[in-house]
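Enquirer: Sequence first, then the predicted structure, then my questions.
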Amino acid sequence: MLAIFALVAALSLACGPAVAATPPVPADGQPPSGAPAPGLARFYDQHLSWGSCAPFATTPADKQAYTAPRLQCAYLEVPENYANPGGATVRIGLLRVPASDPAHRIGSLVMNPGGPGASGMSTAASFAAQVAATDLGRRFDFVGFDPRSVASSQPAVLCETPAEQDAERAADLSADTSPSGVAKLEAQEKTDNAECVARTGTGTGLLANIGTRDVARDLDVMRAALGDQKLTFLGYSYGTRLGTAYAEAFPHNVRAMILDGAIDPAQNPIDRNVDQVAGFQKAFDAFAAFCTRRSDCALGTDPARAVAAYQALTRPLLDHPAPTADGRTLTYDDATIGTITALYQPAGWQTLNTGLAELARGRGDTLMKLADAYDNRSPDGSYGNDTAAFTAISCVDDPPVTDRATARALDARDRAAAPFEDSGRPPSDALGQCAFWPVPPTTQPHVPNVSGLPPVVVISTTGDPATPYRSGVNLAKDLGARLLTVQGTQHTAFLQGITCVDSAGVAYLTSLTLPAKGMVCAAS
């Protein structure tokens, strides 16, 4: 099962108007029939040198996956700062699976799996065998990319060493909401930020131009370098935010888009955070209903008491972390992250029950493995740069909360929306890492302006824990898109084995046939 992660509790948060006067990315790219903007011709006209993917692997899993046949990889060069195209450059890693029926090839299907900070190359490699036997694999080059700063892209954002990440997880500083605990947490956040600047190796240059605004510009350079007159795009979760930004900046360059698991760009990010937390509570309640029907449920037999049973298992970790087989200890925060990871898809529910049953016996192994999956920690102790990239991108995509009263009120709202995550300690007024970020944000919440955009498709799932259904409804309205509703409890739906969804999506991408108005598919 593909793990597609959206924005969770570490969202950069903002108060402010829901409408911006201008789109976040100026329409300064290359129209299909026009010339590149001044200084960008060499990027738009570049030739991609496709070859072995082995040098692009940054994790043990990728080293194995990138040896699969038919995979090809290349670097795309883009400006670090589009306002200064003659300055420093960034290399974007690309992975493609060439269309198996070249005679009927449509073009490239470019995908982004979410995050922000997830590797599109890794995800495309994991999809390769699945799409090979479909019209997508026959008629499209299936392309994944690592956005600027992510995984194989160079330079990548680097903040903490693996040992430092393990130590920070073990310290669980966010659990202490006292004034001294808040001071320790914020001191660590400031240290982490300084390390991001120092270890990324470009000062604040890359960090200032790392957000969705600039990745959308990279995507248009990519379109041209791939030889496509117009872009065909598949975006999951955060990838819907990227797709929306591209649609605003380059509406006439879009051929087709599927945006699955939508983020509503017009929503105040504070409300977005609370809605997401409430979504995970709904998913927890669905898990509890599943679990309490089983004789081995770690939460007992009464779904109405499942939250209390869960709290009784996890709250003791605040003072007494549980041991694991590799010598680490499971903290309260890691137990919560592990739980959230399992709630993304029903396929994770049995694993979650196993982890909670282990915790009842005083062990933390399974929940730690789930938290490791979320943090992209490999069994050898190495980490991907997902967490660093997530923070860096989030901090420039939305203005942060800098007011302690607002931070405390938000923590209280989150606890009310998702009581399974309530530690029982007083709400915290700690500011998030983005409050101390060294460069300012580059976008604001706004209603997207997409004049000239062709019909696109938004897929939204009724019980999506990470990107609530209503966000998809709103995004479809704002884009003038066709909404496909999926009934189920999971995060995203396309290419996940739901025949109704997959058939509609493939028909749209290949022939531009929109799903029927009001179409509803069942997840199971």
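Expert: Great, that's in hand. Residues are numbered from 1 along each chain as shown.

Enquirer: When you work out contacts or count neighbours from here on, use the C-alpha atoms and nothing else.
Expert: OK.

Enquirer: element containing the spatially most central residue of the chain?
Expert: Among the residues of the chain, the smallest C-alpha distance to the mean C-alpha position (C-alpha atoms, centre = their mean) belongs to Gly115, namely 1.6 Å. Here Gly115 sits in a region with no helix or strand, counting by DSSP states H and E.

Enquirer: Next one: it from Ala183, what distance?
Expert: Using C-alpha to C-alpha, to the nearest Å, one gets 28 Å for the distance from Gly115 to Ala183.

Enquirer: try this one side by side with the last:
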Amino acid sequence: MAVTLTGTVLLVSGCTALTPGGGAQEPAESLGALGDLAEQELDWGPCDGGPSEAECATYEVPLDYDEPEGERIEIAVKRMAATGDDVIGSLLVNPGGPGGSGYDFVDHASFIVSEQVRERFDLVGFDPRGVGRSTPITCLPAEELDDFIGGEAESADGDGDMSELTEAGVADMEEGSREFVEACQANAPDLMLNVGTVNVARDMDVLRALLGDEKLTYLGASYGTHIGAHYAEQFPDRVRALVLDGAVDPTLDQLDLSVAQATGFETALRAFVEDCLTRTDCPLGGNGDSVEDGVAALDGFLARTAREPLHNSMDDREINRARAELGVLAALYSESWWERVREGLDDAMSDGDGTVLLQLGDELYSRGDTQEYENSTAALIAVNCSDSPSPRGVEAYVEAAEEAGEESPIFGPSLAWGALPCAFWPEEAVYDGGPLDAPGAPPIMVVGTTRDSATPYAWAEALAGALESGFLVTRDGDGHTGYRMGDACVDRMVDAYLIDLEVPRDGMACA
């Protein structure tokens, strides 16, 4: 099978400082019901890799918070001390996913936040439960995961169009999704029931208390916004400041998210093609061609790879349409990848060499070498399927693939099919707790980018609107997320909010 697994404008001038909402909490108060876990200490020591100034530790949390004295799992955490003397506290960070490593994210401190923020906060990242160095969830082995991600189902016209699968193709998709879930049940039967974001937020509150912070200061990107929203919902009086950048819409189930995401990728694709056509080395056409011409050229190329796979110089994997699509999809996450994807397309379209496209797809799915993946794909599916109910009938996914194909003909159908494992996820693992509006929380910043691929701008509008105290900051640009992406106005607003709790006045806009 083949799947793609994937998520008001204000101005810096004229800000008012707000006092944090809610009464002060003793740091350990949130641990009172967790017995001896409240007595843990973070035993900081050298890290296994990363900057020499970083320090690392682990702490324990309940596998199931309904049974706090039951089985425990481990959470890995990394800290980079503030560079200045006037330290406000800890800034917890998460890069998204689900499945992204907050532990590794801290290594890129100078990219994540500004120098001013680094001076005032200890930067702290953790691997959420099920991810990486924390107690990880594992499902399929690498060889079978290769087939799950890069295999192709039979399409009606033979060009790999996943909006028009044959009956056999649909059956193949269903079989692959069932096998994935069955592998999770065989390898992690208890953990898969407890990896949802509601529990990740609880783990983060334990960390906040163990760090000695009365209230949480947090920067979450992409899926990390969902962690932050869940935290505010459960612990509104423990929020100091939350920056939720590249927001996930909390009102949509996984299948609806996948279909809606197609609009973001289509917008980003057209921006990539438009830029490509202005360059002399664009493999999709030249200055005289329209964006529609360039998209058509890409679609035709991908259709050919379904019939005549590309070769590569890395290993024996066949680069079919599914793998070529993933390589191109990489371009839509950041402008910094556009040059490399153009190179990969040129190699593929001129010489039939898909090596660069394969490498880009591997990077998206954390395939660190030719033999193994990180566990981010298992974590991604497990968390997505646990976070909201999804349709249980395969026909809903057939219809969704057709709908997504109308919004984004190239990427939409595979995005919709990527949600199919959720049809078979154990129902007792699924969160259905209603809206996330966090009543009583102090002002929460949501950052949205107008041409964001993975988390469409409309999702930022939805999250800011859903949160009782949410307010929206907009970056007009390309790529995924907004802070530290080249817009000085947005960066200044985020910094002022994190450091001084300044919130832009209503009606102001970044020019």
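Expert: That came through, no problem. Everything numeric in this text was worked out from a predicted model, so none of it was measured.

Enquirer: hmm, back to that, the residue nearest to the centre of structure 1 reaches Thr391, doesn't it?
Expert: No: in this structure Gly115 of structure 1 lies outside contact range of Thr391 using C-alpha atoms under 8 Å: 10.0 Å.

Enquirer: The residue nearest to the centre of structure 1 corresponds to which position in structure 2?
Expert: Gly115 of structure 1 is assigned Gly97 in structure 2 as its aligned equivalent, the criterion being TM-score structural alignment.

Enquirer: Pretty sure its match sits against Ile381.
Expert: No: Gly97 of structure 2 lies out of contact with Ile381 (C-alpha under 8 Å); the separation is 9.8 Å.

Enquirer: ok, Ala507 of structure 1 touching Cys500?
Expert: No: Ala507 of structure 1 sits out of contact with Cys500 when judged by C-alpha under 8 Å, with a separation of 11.0 Å.

Enquirer: Let me know the secondary structure of the equivalent of Ile459 of structure 1 over in structure 2.
Expert: Residue correspondence, TM-score structural alignment: Ile459 of structure 1 in this structure matches Val447 in structure 2. Three states are possible here, and by DSSP: H, G, I helix; E, B strand; the rest coil the one that applies to Val447 of structure 2 is strand.

Enquirer: what about Val447 of structure 2, neighbour count?
Expert: In terms of burial, Val447 of structure 2 registers 27 neighbours under the definition other C-alpha atoms under 10 Å.

Enquirer: contacting residues around it?
Expert: With contacts defined as C-alpha atoms under 8 Å, 6 or more residues apart in numbering, Val447 of structure 2 is in contact with 243-247, 460, 472-475, 481-483.

Enquirer: same thing with Gly137 of structure 1?
Expert: Residues in contact with Gly137 of structure 1, defined by C-alpha under 8 Å, 6+ apart, are 97-100, 128, 131.

Enquirer: ditto for Glu189 of structure 1
Expert: When contacts are counted by C-alpha under 8 Å, 6+ apart, Glu189 of structure 1 is found next to 432-433, 436.

Enquirer: 10 Å instead, please
Expert: The contact partners of Glu189 of structure 1, taken as C-alpha atoms under 10 Å, 6 or more residues apart in numbering, are 183, 195, 431-437.

Enquirer: Residue in structure 2 paired with it?
Expert: Residue-level alignment of Glu189 of structure 1 against structure 2, with TM-score structural alignment as criterion, gives Ser177.

Enquirer: what's the answer for Phe140 of structure 1, then?
Expert: Aligned against structure 2 by TM-score structural alignment, Phe140 of structure 1 finds its counterpart in Phe121.

Enquirer: wait, that match sits on Ala109?
Expert: No: judged on C-alpha atoms under 10 Å, Phe121 of structure 2 makes no contact with Ala109 at a distance of 11.1 Å.

Enquirer: Validate this expectation: Gly355 of structure 1 resides in a helix.
Expert: Yes: secondary structure of Gly355 of structure 1, determined by three-state DSSP: located in a helix.

Enquirer: Tell me, how many residues neighbour it?
Expert: Using other C-alpha under 10 Å as the criterion, Gly355 of structure 1 is surrounded by 24 other residues.

Enquirer: you'd agree it is up against Ala335?
Expert: Yes: Gly355 of structure 1 is within contact range of Ala335, at 9.1 Å (criterion: C-alpha under 10 Å).

Enquirer: Can you check which residues contact both of these two?
Expert: Counting by C-alpha under 10 Å, 6+ apart, the residues touching both Gly355 of structure 1 and Ala335 are 364, 366-370.

Enquirer: Where does Ile337 of structure 1 sit: helix, strand or coil?
Expert: For Ile337 of structure 1, the assignment made with three-state DSSP gives helix.

Enquirer: Residue in structure 2 paired with it?
Expert: Residue pairing (TM-score structural alignment): Ile337 of structure 1 is matched to Leu326 of structure 2.

Enquirer: residue ranges of the strands in the stretch 301-450 of structure 1, please?
Expert: Applying DSSP state E, counting those that start in this stretch to the stretch 301-450 of structure 1 gives strands spanning 322-323, 329-330.

Enquirer: Quick check: which of those is buried the most?
Expert: Of these, the one with the most neighbours on average (mean count of other C-alpha atoms under 10 Å) is strand 329-330, at a mean of 26.

Enquirer: Which strands or helices does it pack on?
Expert: In terms of contacts (3 or more C-alpha pairs under 10 Å, 6 or more residues apart in numbering; DSSP states H and E), strand 329-330 of structure 1 is packed against helix 162-171, strand 322-323, helix 365-375.
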